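J.: Give me a model of this one.
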Amino acid sequence: MIWAGPIISMLLFFACEGRSTLVASEAEKAAAGTVTPTTSSQNPDSLLQEMQKLAASTNSQEQKKLLEFLSSIEAIYRLDPREDHIRKPVNKLRLAQLYQTIRGNDSAPMRETLAALVRSGKPINCDACDTMLIKALAIVRPPTAEVLKFWETHSDPDSVHIKFVIDALADNGTAPAIGLLEKRMVDATIAPEQKIAWMHEAIVQHRRNPVLLASLDRILTTTLPKQLRPHLVESLFDYRPQDWYRVDANVPTPDSQPLTSEARRLLKKIGTTALKKVSLNASQRQAVTKAMREL
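T.: From the prediction side, this is the model:
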């Protein structure tokens, strides 16, 4: 017969050792500031509702709780399991719904929360988090130096996030943001096809912004490559969704904000320059001429 005493003792030892290791691990996390934030809900959908309430708040203390949540990968994975981040499109995650609420809160406390996320510089190895943060930072007007640096880092020519940064820069619309957009537009290391896509999307959606128009006026006949100039012109004066976008694409719509006197002046100037100095095809020339008559 085998005496069970030593075996039981060993099992008890390993059980206690495992529990001690777990406690030590949690203590180390606490010391490092990486413990998952305490929230009242374990259900992902209920947790989303809880976080959306914080995201809609203008209360600094509630924004602090939101910041704590967004800074923790453990918390993010409670909202959407790790495997969902791998197999689902970013816009299908609960995280995207949370960030949609965030982008709708243009309050000073919310802008500070977003800026604090960037300032922390704490990587949490979450591609979807970076994507959503890049887009949400558009509400920080004017962007801080840290926000601009974050955008610049994520818009390097080989970055997977460059398209999202361009969208955010155009959405932001302030001089510092448009300055970075202009820098990327004339970057010779970026493929022309990428830039044409930006023109047909980000620029089409903000083509009445005088700050953007002033930038495009500067580069149209100077630093922008000649083969891209007709595409820029058509993005400002025309709209051909059947030619520009995939059938299954989320089709951008042209800027519909009221046309200011400065925007009108710049569009007239760009149109006049385009008709004289840009090699336009018949369709592009007709679109510019028609739009100029309506200005």
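J.: use CA for all of it now, contacts and neighbours both
T.: OK.
J.: Give me the distance between the biggest helix by length in the chain and the centre of its chain.
T.: In the chain, taking DSSP state H as the definition, the longest helix is helix 5-32. Per C-alpha atoms, centre = their mean, to the nearest Å, the displacement of helix 5-32 from the mean C-alpha position of its chain is 43 Å.
J.: For stretch 275-293, buried residues please.
T.: Buried residues in stretch 275-293, defined by neighbour count with 16 or more other C-alpha atoms under 10 Å: 275, 278, 280, 284-285, 287-288, 291-292.
J.: could you say which helix or strand contains residue 177?
T.: helix 175-185 (DSSP states H and E).
J.: now that helix, how far from the chain's geometric center?
T.: Relative to its chain's centre, helix 175-185 lies at 15 Å (C-alpha atoms, centre = their mean).
J.: Likewise for stretch 139-151?
T.: 12 Å.
J.: Where helices are concerned, which of the buried residues of stretch 275-293 count?
T.: Short answer: these in helices (DSSP H) are 275, 284-285, 287-288, 291-292.
J.: So which elements touch the helix or strand following the longest helix of the chain?
T.: Next helix or strand after helix 5-32 toward the C-terminus (DSSP H and E): helix 44-55. The helices and strands touching helix 44-55, judged by 3 or more C-alpha pairs under 8 Å, 6 or more residues apart in numbering; DSSP states H and E, are helix 60-70, helix 73-79, helix 94-103.
J.: Against residue 231, how distant is residue 200?
T.: 8 Å (C-alpha to C-alpha, to the nearest Å).
J.: need the contact list for residue 217.
T.: Residue 217 makes contacts with 266, 269-270, as judged by C-alpha atoms under 8 Å, 6 or more residues apart in numbering.
J.: Mind doing that once more with 7 Å?
T.: Each residue near residue 217 by C-alpha atoms under 7 Å, 6 or more residues apart in numbering is listed here: residue 270.
J.: Now show me the structure for the sequence below, then we'll compare the two:
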Amino acid sequence: MTARAAHSVARGLAALALVAGLAGCQPDRGSAGRPSIRADGQAAPSASAPVGPPDARGPGGAPAPAAPAATADAGQSAGAEGDSMTMTADQVQVLSTSTDPKELMKAAIAAARSPEPAHHDLLKKHLESGEFLGRLDSEEDYRQAAGRRLRVSRVLEALAVNPLPTARSAFVALAASPVVLAEDERTIALLQASAAVRPAPPELAAFWDKHAQPDDGFTPTTVTVLIENGSPLALALFEKKMADPRHEEGDKIAWMRSRILPHRNDAPLLEACERMLQGGLPKHLRPALVEVLFDYRPGEWYRPASVHSPPDRRKAAPEALGVLRRIGERSLKSIPLSETQRKAVEATLEEIKKLLP
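T.: Presented below is the predicted three-dimensional model:
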């Protein structure tokens, strides 16, 4: 099933669930494999697992993401391939000639992690080759991607977390490569890995925007990535999508309950929510956003198989608590909240008084 088809199915199921009052988010499609990411934007390990490799988030940032799902080479540890920061001459040759997918992945990850700019350029050239991609992941691997991650996804993740400018430039260039983007699975892999590229350059923001269009099938994944990334351009684009009337309101509520909720301790995201509540978000959707920031109603918001959990507010940074307090105080004065929503805001403000010095 393509990303577009999966998205259509997910949207239909979500709409039915919303009408029934059982869920406020697009349903999960399983515990592992790309269709679960494609349909609901979540990483395979859990319903609310963050996307992308660990990376510093700064004050008020989210916890480090969970480990990625198993690759096509099941049984190998997450750090077993290419642990060395030095790429050998033999590995350079492997990239050009090897037909052993495991050996090839190990060499490619070594190039991605390398401190040498020449290795990053070499890897980019190989990843833009259909012949190389075919040696790395077979047609059968793509057919089985529902249960096993492609090897190329591991390579892209390693490249994305390399902070060197040449590594970042190589990654961003791949996000514009027609060869790489020819397969939906590789596009998903690029999107997922891009969450670690902070701060996001304009070229990457353009890639995200291109894959966050109504009914394109990639938007749920992209929204997850924008919030996970948390850099200014990412959050500005998220605000733009929330304000875009072409995206269905049911989807926006789903993003609130499944994407914003797990990160409601993040100060940059709270600041973005504050801006949306002051003007960017349609007025009739603002109470729903306030509810997600101050309350938690899993019985009303989710189906049993797709429950998302909020972070412990006691672990939020003072900066984040300050923004949340400001949002709460303004919301009580300017947003038409229900009695239940008002009580949730008031209870949280009392909690914040105890948490802040």
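J.: Now the TM-score, please.
T.: The TM-score (TM-score structural alignment, normalised by the length of structure 1) is 0.75; 259 aligned residues with a C-alpha RMSD of 3.0 Å.
J.: quick revisit: pick the one among the ones in helices among the buried residues of stretch 275-293 of structure 1 closest to residue 17 of structure 1.
T.: residue 284 (74.5 Å; C-alpha to C-alpha).
J.: Tell me the residue in structure 2 aligned with that closest one.
T.: Under the alignment by TM-score structural alignment, residue 284 of structure 1 pairs with residue 341 in structure 2.
J.: what do you get for residue 213 of structure 1?
T.: Under TM-score structural alignment, residue 213 of structure 1 pairs with residue 270 in structure 2.
J.: What is the neighbour count of that match?
T.: Residues lying near residue 270 of structure 2 (other C-alpha atoms under 10 Å) number 23.
J.: how far away is the residue most central in space within structure 2 from residue 14 of structure 2?
T.: Nearest to the mean C-alpha position of structure 2, by C-alpha atoms, centre = their mean, lies residue 225 at 2.6 Å. Using C-alpha to C-alpha, we find residue 225 of structure 2 at a distance of 20 Å from residue 14 of structure 2.
J.: For residue 200 and residue 231 of structure 1, work out which one has more neighbours and name it.
T.: Using other C-alpha under 10 Å as the criterion, residue 200 of structure 1 and residue 231 rank with residue 200 on top: 25 against 18.
J.: sec struct for the more buried one, please.
T.: The assignment at residue 200 of structure 1 comes out as helix when based on DSSP: H, G, I helix; E, B strand; the rest coil.
J.: Identify the residues contacting it.
T.: Residues counted as contacts of residue 200 of structure 1 (C-alpha under 7 Å, 6+ apart) are 235, 244.
J.: Show me what it aligns to in structure 2.
T.: Per TM-score structural alignment, residue 200 of structure 1 is aligned with residue 257.
J.: What distance do you get for its match to residue 292 of structure 2?
T.: 6 Å.
J.: Residue 269 of structure 2 now?
T.: Using C-alpha to C-alpha, residue 269 of structure 2 is found at 13 Å from residue 292 of structure 2.
J.: Same check on residue 90 of structure 2?
T.: Using C-alpha to C-alpha, residue 90 of structure 2 is found at 53 Å from residue 292 of structure 2.
J.: and what of residue 231 of structure 2?
T.: Taking C-alpha to C-alpha, one finds residue 231 of structure 2 at 21 Å from residue 292 of structure 2.
J.: ditto for residue 197 of structure 2
T.: Here the distance between residue 197 of structure 2 and residue 292 of structure 2 works out to 27 Å (C-alpha to C-alpha).
J.: Show me where the stretch 151-300 of structure 2 has its helices.
T.: 151-161, 165-174, 184-194, 202-210, 219-229, 232-243, 249-255, 267-275, 286-294, 298-301 (DSSP state H, counting those that start in this stretch).
J.: Those helices into TSV, with extra columns for distance to residue 354 of structure 2?
T.: As requested, these are exported to TSV (distance: least, C-alpha to C-alpha, whole Å):
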stretch	distance to residue 354 of structure 2
helix 151-161	38
helix 165-174	43
helix 184-194	38
helix 202-210	39
helix 219-229	28
helix 232-243	29
helix 249-255	30
helix 267-275	19
helix 286-294	16
helix 298-301	25
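J.: re earlier: without its sequence neighbours, what residue ends up closest to the residue nearest to the centre of structure 2?
T.: Once flanking residues are discounted, residue 225 of structure 2 sits nearest to residue 195: 5.1 Å by C-alpha to C-alpha, 6 or more residues apart in numbering.
J.: So what does that neighbour match up with in structure 1?
T.: Looking across to structure 1 (by TM-score structural alignment), residue 195 of structure 2 lines up with residue 138.
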